[in-house]
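# mind looking at a prediction? Sequence and model below.
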Amino acid sequence: MSTSRLIDFHSHWGTERGWRGSPYATAADREALRGYFKWDMQFVSEDAQAARFRRDEVQVMLDFAFTYTMDIGEVREQHDYAFDYAGKHPDVGLGNWIGIDPTQPAHVRELDRCLREGPGLVGLTVHSFTPAGTPDDKGWEACLNMCIDANRPVLVHVGMSATGAGTRGGMGITLEGCHPRYVDRIAARYPDLNVIAARVAWPWQSEMIAIALHKANVWMELHGWSPRYFPEELKREIGKRLRKRVLFGADYPMLGHDHLVAQWREQGYAEDVLHDVFHGNAESFLASIGVR
């Protein structure tokens, strides 16, 4: 069992290297993100990031988010960078979400390498705006089956996306691709696949709740939102029917773990509910896939 008070199923890198290849790699590109998250993009070293996680008593799943846009050499370098970090800081590095372009055979081979060789928990993250389209499209089939064979989860983003928010055209991203119907479809099509819905699913929260209640192979992690802004029906269900289906997610460095914990406590949840959200549900999930 973990000794951490938090298991964070979705955050990003606080290091400059961790943002390589993203739409926010340059100072000019970061202005939209700065306005949305009120974060000034001050990067830290790898050791300082690990120290921050130790201070907050958290183990973290880290996501590069934009490696699917890179050529295979750059993708492999980013993954090796992540794996080196996990090897040096195993007490705070739970694992990594791997984002690839499944229409490129070299990317698919790289996912296979990561699933076989990556330290800690390695899972596939799916963005509907990749060339393969939404996760129910045939382009994702081989990768989803690889995750089933490896008994590793798939992270599917739902709800309002911060990427492109506040920009003209939203960086070309259509929010329809973030509808939770795609979680429902792949969970039904692949009953042996563990699917984690990433983010609060607003404006489709009712649909996401129904899917999580209907499919035993679906979980929800709620990164990117302060719990004070959760839709009311989500707040109610966290302490009731969804109590065992919710995983904590932060979205560090945009949102800090210490502030989020305080905000969760402000909502008046019982201590045993918070225990489940902060780490109990994650420990059960990890044990079920052989990570703990």
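Yep, it's here.
# from now on I want contacts and neighbour counts done on CA atoms only, so please keep to that.
Noted.
# helix or strand for Met220, just tell me which one.
Element membership for Met220 (DSSP states H and E) is strand 218-221.
# just the buried residues of the helix or strand that that strand is followed by, please?
Going down the chain from strand 218-221, the next helix or strand is helix 232-238, by DSSP H and E. Within helix 232-238, the residues that count as buried by 16 or more other CA atoms under 10 Å are Leu234, Lys235, Ile238.
# closest to Gly139 out of these?
For the buried residues of helix 232-238, the residue nearest Gly139 by CA to CA is Leu234; the value is 32.1 Å.
# take the one below as the second:
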Amino acid sequence: MVDINKVRAIDIHTHAEEPCGCHDDDGYDDLQSTMAKYFRAPWEHPPTIPETAAHYREQNIAAVIFPVDSERETGYRRYKNEEVAALAAENDDVLIPFASIDPHKGKFGAREARRLIADFGIKGFKFHPTMQGFYPNDRLAYDLYEVIAEHEAIALFHTGQTGVGSGMPGGNGMRLKYSNPMFMDDVAVDFPEMKIILAHPSFPWQEEALAVAQHKPNVYIDLSGWSPKYFPEILVRYCNSILKKKVLFGSDWPMITPERWLSDFEQIKIKDEIRPDIIKNNAARLLGFS
């Protein structure tokens, strides 16, 4: 189990990857290689979960890690939640497992969520509206949200445009409209006890994300997917003031390394007394470590 007093940071947003070659029949490797060029990622092949754990252990950083279940919309077969959870358990000194279930699975998906929470200790669920092809406030997802809320787990939603499919024909078929954070306002109203994280600076809807997080007590923002040096001024201002207890360090590993993100974070105008909360303490409270 993660010793929260020993790690220097908590990365709330990292992706689980299978060994290279598992997806050469469905196009996933092409997506990953294109994204790696976009982000200038420092690897030839995506790191496996054990390799991810080793990297984070070396950096003395804990990490929330998850797959993305988008096989219905994209055709990319999913990395099974059980496999991710089992590997995370083998590295539980640094890895905190989340799962991912396509909301289109309805009650079947809700049953899977219950089982994952009971059998694997899953603390949260990752949603990617752009890759999964759904509006977050669509009632088709509500059976799944009910389970998450009931078990006091976390729902983490991709928002905005962060480079997934960027430059590929038709954006690789991915529609940006699904990831407008304003759709999360309905979810926050309908599930006021469910902890919600809006992932990434939400380009081009940054102010919508800030408004929802400020207005709804159960909504947080993670800062993954962008180098901090590119953060819009209004995001930095809110980090330093109204949302200082509701913003979370996230890298978007393996596209951005945690050490690169943290180094760039040191260069932006965040108040010194607020930095520890963003890097670690806010996430520790949200995850129930403190």
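Cool, the structure landed. The structure presented is a predicted model; accordingly, all values stated were derived computationally and were not measured.
# drop the TM-score for these two in here.
Superposed pair, TM-score by TM-score structural alignment, normalised by the length of the second structure: 0.88. Supporting alignment: 283 aligned residues with a CA RMSD of 2.6 Å.
# counting by contacts, list what the strand holding Met220 of the first structure packs against.
Secondary-structure packing of strand 218-221 of the first structure (3 or more CA pairs under 8 Å, 6 or more residues apart in numbering; DSSP states H and E): strand 195-198, helix 205-214, strand 246-247.
# among the ones you listed, which comes closest to Ser11 of the first structure?
Across those, Ser11 of the first structure has its closest neighbour in strand 195-198 (10.7 Å, CA to CA).
# mean shift between the closest one and the second structure?
Following the fit onto the second structure, the mean deviation recorded for strand 195-198 of the first structure is 0.7 Å by mean CA distance after the TM-score superposition for the first structure.
# helices or strands up against that strand?
strand 154-157, helix 181-189, strand 218-221.
# return the distance of that strand from the chain's centre.
Computed by CA atoms, centre = their mean, to the nearest Å, the chain-centroid distance of strand 195-198 of the first structure equals 8 Å.
# could you pull out the buried residues of that strand?
Buried residues in strand 195-198 of the first structure, counted by 16+ other CA under 10 Å: Val195, Ile196, Ala197, Ala198.
# same deal with stretch 217-234 of the first structure?
Asn217, Val218, Trp219, Met220, Glu221, Leu222, His223, Gly224, Ser226, Pro227, Phe230, Leu234.
# then stretch 94-113 of the first structure?
Under the neighbour-count criterion of 16+ other CA under 10 Å, stretch 94-113 of the first structure has 94-102, 106-108, 110-112 buried.
# wait, which of those is closest to Leu260 of the first structure?
When those are compared for distance to Leu260 of the first structure (CA to CA), Leu94 comes out closest, at 19.0 Å.
# what residues are up against that closest one?
Listed by CA atoms under 8 Å, 6 or more residues apart in numbering, the contact partners of Leu94 of the first structure are Gln59, Val60, Met61, Ala86, Gly120, Leu121.
# what about the aligned residue in the first structure for Met174 of the second structure, neighbour count?
Superposed on the first structure with TM-score structural alignment, Met174 of the second structure falls opposite Ile173. Ile173 of the first structure is flanked by 16 other residues according to other CA atoms under 10 Å.
# what about the closest residue to Ile173 of the first structure other than its chain neighbours, how many residues close to it?
Nearest-residue entry for Ile173 of the first structure: Phe129, 6.4 Å, with adjacent residues in sequence omitted and distances by CA to CA, 6 or more residues apart in numbering. Phe129 of the first structure sits with 15 neighbouring residues when counted by other CA under 10 Å.
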